[in-house]
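>>> next one to model:
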Amino acid sequence: MTRDLRSTQDFYTEVLGWKFRQGSLGDEFCVALDDGRPVAGIAQLTQRLRGTTAWTPYFAVDSADDVAARIRERGATVAVGPLEFGTGRAALASDRDGAVFGLWEGQTLRWAVGRANAPACLELRTRDAFAAAIFYAEIFDWATQRPGGCDVTYEDEQVIVRQDRRIVAALRGGGVEEAPDPHLRPRWHVHFQVRDLPSVISAAVAAGGTVMSPAPQTGRPGGRSMICDPYGALFTVTDAPEND
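So this is what the prediction gives:
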């Protein structure tokens, strides 16, 4: 979501090399393409679409109404919807700690986290990764044998979510013996894999973005850097696959 659709497109074209086409949801939406493949959507904030400038993950669900009910039952918030958008229905919600995420019921484009040029991984930074993992597993039916289910494991002080053996999300909080961090602002982060991390960082700065975490040392693989675009949306770029 952004307040300036055209300028946002220009920024991500300069930084990530994306091209854009109009989405099926109207003039206020566009789809980002990398090598001709859809990787993300960008929407203009309007009176109808209110919110803050941010990258937000949307999870595909069979029934937005059912998932919205589960969210409310567990003390979290459904801020918008479910509403009809084009051929589907969408809702915007936040978990019990305030991390914002979306739901989408309906046809989806041929993209999937961790595959091809789509986002490499989703990362939830939260106060209590275990509590968050239980919440999301319950509302999305993770850790079940149903079609579309995910494997949820604890590795290296983080909760890892896999689908078809690929990492699709990581939930990170305090260490095992540590209390949840009361100063952490929970949020979902989107990771995009890039071919030349130093060049992407330089392009982001030149296009008006801000590097929020230290840039990696040149020539060392496995680096990542968090960037804030000129309009306030945070995202992470990485030069190494998020999946083993």
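>>> switch to C-alpha atoms for all contacts and neighbour counts from now on
Fine.
>>> tell me what the top strand by length along the chain is packed against?
Determined from DSSP state E, the single longest strand within the chain is strand 77-85. With contacts taken as 3 or more CA pairs under 8 Å, 6 or more residues apart in numbering; DSSP states H and E, strand 77-85 sits against helix 64-73, strand 88-94.
>>> can you give me the helices for the protein?
5-16, 64-73, 129-140, 197-206 (DSSP state H).
>>> about what we covered before: turn the helices and strands packed on strand 77-85 into CSV, including distance to D4.
Below are the helices and strands packed on strand 77-85 laid out as CSV (distance: least, CA to CA, whole Å):
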stretch, distance to D4
helix 64-73, 28
strand 88-94, 20
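>>> tell me which of the ones you listed approaches R6 most closely.
strand 88-94 (23.4 Å; CA to CA).
>>> hmm, back to that, the helices of the chain: which one's closest to G232?
helix 5-16 (10.6 Å).
>>> burial measure for the closest residue to T8 other than its chain neighbours, as a count.
Counting by CA to CA, 6 or more residues apart in numbering, T2 is the residue found nearest to T8 once chain neighbours are left out, at 7.2 Å. When neighbours are counted by other CA atoms under 10 Å, T2 registers 22.
>>> how near is T2 to G174?
T2 sits at a distance of 31 Å from G174 (criterion: CA to CA, to the nearest Å).
>>> now D10
D10 is 37 Å from G174, by CA to CA.
>>> between those two, which is the more surrounded one?
Using other CA under 10 Å as the criterion, D10 and G174 rank with G174 on top: 18 against 15.
>>> my guess is that one meets A131, correct?
No: assessed by CA atoms under 8 Å, G174 is found out of contact with A131, at 11.5 Å.
>>> returning to what we had before: in CSV: the helices of the chain, plus distance to T238.
Converted to CSV, those look like this (distance: least, CA to CA, whole Å):
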stretch, distance to T238
helix 5-16, 12
helix 64-73, 32
helix 129-140, 22
helix 197-206, 7
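>>> Q47 is nearest to which of those?
Using CA to CA, the helices of the chain put helix 5-16 closest to Q47, at 14.7 Å.
>>> so which elements touch that closest one?
strand 19-22, helix 197-206.
>>> one more, please, to line up against the first structure:
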Amino acid sequence: MAAEPEGTPIWLDASFPDLEAAKTFYGEVLGWTFGESAEEYGNYTQAFSDGKAVAGLAPRMPGQEDWPTGWFLFFASSDIQAGTAKIRELGGRTVMDPMAVGDFGHMTIAADPGGVTFGLWQPGTHQGFEKQGEPGSYCWAEITTREPEKADQFFPALFSYDVKRMEDDAIDFKVYDLGGETVIGRMKMTEDFPPELPSHINPYFAVENCDDAVAKVVKLGGQKHFGPHDTPFGRFAAVSDQQGAGFSVIDLSTTSGDLPKIS
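Take a look at the predicted model:
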């Protein structure tokens, strides 16, 4: 498999106070199945859709009891040490210093100057997503921040993104392109967001039917925060699981309206 360009979203994982409850939740909402937990890696467990790796789940580790529950998006890195040094040079900070994960690869967890947490992943034997853009898998993400100017300076400098603006007076939204392909969005948080919600990256998972997925979320003790809402990109809703991890679900086949102009 060819290496993903630097800055490409490559993997997604989360740690949970109750791993078994998380597996039950995502198994029903997204149809995931799960591999054997790896005790030598803190019972890290891979999730699969149609037999293909789509995400990782793990229990909280000692010392992480106060960490917020949430999904971490990892970006491809060809040199984890150089990437981490660049994060610091650009005013970001490391939450977890670079470390080897067996022969699977190398990782670090960091935050931009506005507090958006993310990871770098330098692949070894684990190349990242085996499926994406289809029901049951990651398809999109948005850097959702109260300090968009900092994000717009930091991430393009870190990954050589081209920045384009969505022409919509209602929201402050930009997209970051890499090699001519749009890889992630950037949204400014408004007063509509709960004040206790920190800046973050919101992942989107593709589903067959948005309304059905939202109904399952609520039935299993999760929450619906927005939607379902029709857009030119698909019918989506913002939700969180029963342990507080936020994400969005989107039916990419159900679209409405004209695509917005990007400049």
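>>> ok, the corresponding residue of the second structure for G26 of the first structure - contacts?
Using TM-score structural alignment as the criterion, G26 of the first structure maps onto Y41 of the second structure. Applying CA atoms under 8 Å, 6 or more residues apart in numbering to Y41 of the second structure gives the contacts V101.
>>> what's the distance between Y41 of the second structure and G105 of the second structure?
13 Å.
>>> okay, and the common contacts of the two?
Between them, Y41 of the second structure and G105 share no contacting residue, judged by CA under 8 Å, 6+ apart.
>>> winner for burial among the helices and strands packed on helix 5-16 of the first structure?
Highest mean neighbour count among those (mean count of other CA atoms under 10 Å): helix 197-206, with a mean of 18.
>>> so it matches what in the second structure?
By TM-score structural alignment, helix 197-206 of the first structure lines up with residues 210-219 in the second structure.
>>> mean deviation, the longest strand of the first structure versus the second structure?
Superposed on the second structure, strand 77-85 of the first structure shows a mean distance to its aligned partners of 1.2 Å (mean CA distance after the TM-score superposition for the first structure).
>>> identify each buried residue in that strand, please.
T77, V78, G81, P82 (16 or more other CA atoms under 10 Å).
>>> for the second one, give its distance to D65 of the first structure.
Noted for V78 of the first structure: a distance of 10 Å to D65 of the first structure, by CA to CA.
>>> how far off centre is stretch 82-91 of the first structure?
19 Å (CA atoms, centre = their mean, to the nearest Å).
>>> distance between the ends of it?
4 Å.
>>> tell me the counterpart of G92 of the second structure in the first structure.
By TM-score structural alignment, G92 of the second structure lines up with A76.
>>> ok, that match - contacts?
Contacts of A76 of the first structure by CA under 8 Å, 6+ apart are A93, S94, D95, R96.
>>> and if you look at D97 of the first structure?
Counted by CA under 8 Å, 6+ apart, D97 of the first structure has contacts T126, R127, P186.
>>> aligned partner of it in the second structure?
Match for D97 of the first structure (TM-score structural alignment): G114.
>>> what distance do you get for its match to G246 of the second structure?
Applying CA to CA to G114 of the second structure and G246 of the second structure gives a distance of 19 Å.
>>> what does V214 of the second structure give?
Applying CA to CA to V214 of the second structure and G246 of the second structure gives a distance of 13 Å.
>>> spit out the residues that contact those two alike.
Joint contacts of V214 of the second structure and G246 (CA under 8 Å, 6+ apart) are V239.
>>> separation between the aligned residue in the first structure for R235 of the second structure and A93 of the first structure?
In the first structure, R235 of the second structure lines up with G223, judged by TM-score structural alignment. Note on G223 of the first structure: its distance to A93 of the first structure, by CA to CA, is 31 Å.
>>> one step back: filter the contacts of A76 of the first structure down to the buried ones, PyMOL style.
Buried residues within the contacts of A76 of the first structure, by 16+ other CA under 10 Å, are selected in PyMOL with:
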select buried, resi 93+94+95+96
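>>> max pairwise distance over the contacts of A76 of the first structure: which two?
A93 and R96 (9.9 Å).
>>> re the thing from before, could you dump the helices and strands packed on helix 5-16 of the first structure to JSON lines with distance to I160 of the first structure?
Putting these into JSON lines (distance: least, CA to CA, whole Å) gives the following:
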{"stretch": "strand 19-22", "distance to I160 of the first structure": "31"}
{"stretch": "helix 197-206", "distance to I160 of the first structure": "24"}
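>>> which of those sits closest to A32 of the first structure?
When these are compared (using CA to CA), the closest one is strand 19-22, at 4.7 Å.
>>> can you list contacts of that closest one?
Q9, T13, F29, C30, V31, A32, L33, D34, G36.
>>> how about stretch 221-233 of the second structure?
For stretch 221-233 of the second structure, using CA under 8 Å, 6+ apart, the contacting residues are 210-211, 214, 217-218, 235-244, 252, 254-259.
>>> can you pull the contacts of whichever residue in the second structure pairs up with W55 of the first structure?
Under the alignment (TM-score structural alignment), W55 of the first structure maps onto W71 of the second structure. By CA under 8 Å, 6+ apart, the contact set of W71 of the second structure is L12, D13, A14, S15, I201, N202, P203, A245, G246, F247.
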